[in-house]
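Engineer: structure here, sequence nowhere to be found:
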């Protein structure tokens, strides 16, 4: 009788733990999807020697921006001083621009003779 009671209690305990774990996974999946949808502005920059793939990038004020840098040729980084963005080499950063305006994106790693001219504009509307 004691053995049957012990097995029943153990089985009940396992079911309770399994049920609790299931809710955590569902909640985590929900949080992940909410986080992904909160960053709806993506800026993908591709850098080659002495230029970015676009001269201008446009985003909306008050919305989170995810910016990524890919180096197609050479070794580059990007900075946007007003938003404390600094990516050295390939990578990504997120920020939220509050004020409309034009901001300079520039290469932050000395990359050769054309380095000082390696800029683009971030236009915040």
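Structural biologist: All right, it came through fine. This is a predicted model, so every value here is computed, not measured. Residues are numbered from 1 along each chain as shown.

Engineer: use CA for all of it now, contacts and neighbours both
Structural biologist: Fine.

Engineer: now do stretch 17-28: distance to the chain's middle.
Structural biologist: In this view, stretch 17-28 has its centroid 26 Å away from the chain centroid, taken as Cα atoms, centre = their mean, to the nearest Å.

Engineer: below is an additional structure, to be compared with the one above:
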């Protein structure tokens, strides 16, 4: 009896850890597992955009990237479970992870939380400025 219970606990733990594993990112160019510089500056060399999410906001109201260059967006959840959606670039990160896209047209685009995260979910938005 004890061996069966122990086996079920181990299996349950393994399933839990598997569900909490790596982020999944989708974009029109496929997933990219490139590293980032660890900074949270909106404008960085190498076109990396680091976003930190908390309940119920992103760390910046506005992120700026250059038009015509590949951008890697990286999401870190500091508090709660969140995601990033940018419809115009087919970006959808659910949980922590990365996605790569190339914005061709200058303009302003909405970044929103793509994971229902609670009462403040509808207000969890930022702006992507492509220059």
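Structural biologist: Perfect, thanks for sending it. A quick note: this is a predicted structure, and the numbers were derived from the prediction, not measured.

Engineer: what sits against the residue nearest the centre of structure 2?
Structural biologist: With distances taken as Cα atoms, centre = their mean, the residue of structure 2 nearest its centroid is residue 75 (3.4 Å). Residues in contact with residue 75 of structure 2 (Cα atoms under 8 Å, 6 or more residues apart in numbering) are 50-53, 83-84, 93, 95-98.

Engineer: let's see 6 Å
Structural biologist: The contact partners of residue 75 of structure 2, by Cα atoms under 6 Å, 6 or more residues apart in numbering, come to 51-52, 96-97.

Engineer: and residue 112 of structure 1, how far from residue 76 of structure 1?
Structural biologist: 10 Å (Cα to Cα, to the nearest Å).

Engineer: who's more crowded, the two?
Structural biologist: residue 76 (28 against 11; other Cα atoms under 10 Å).

Engineer: wait, doesn't that one sit right on residue 89?
Structural biologist: Yes: counting by Cα atoms under 6 Å, residue 76 of structure 1 touches residue 89, with 5.5 Å between them.

Engineer: still on that earlier bit, what lines up with the residue nearest to the centre of structure 2 in structure 1?
Structural biologist: Using TM-score structural alignment as the criterion, residue 75 of structure 2 maps onto residue 69 of structure 1.

Engineer: can you check residue 115 of structure 2 too?
Structural biologist: Aligned partner of residue 115 of structure 2 by TM-score structural alignment: residue 109.
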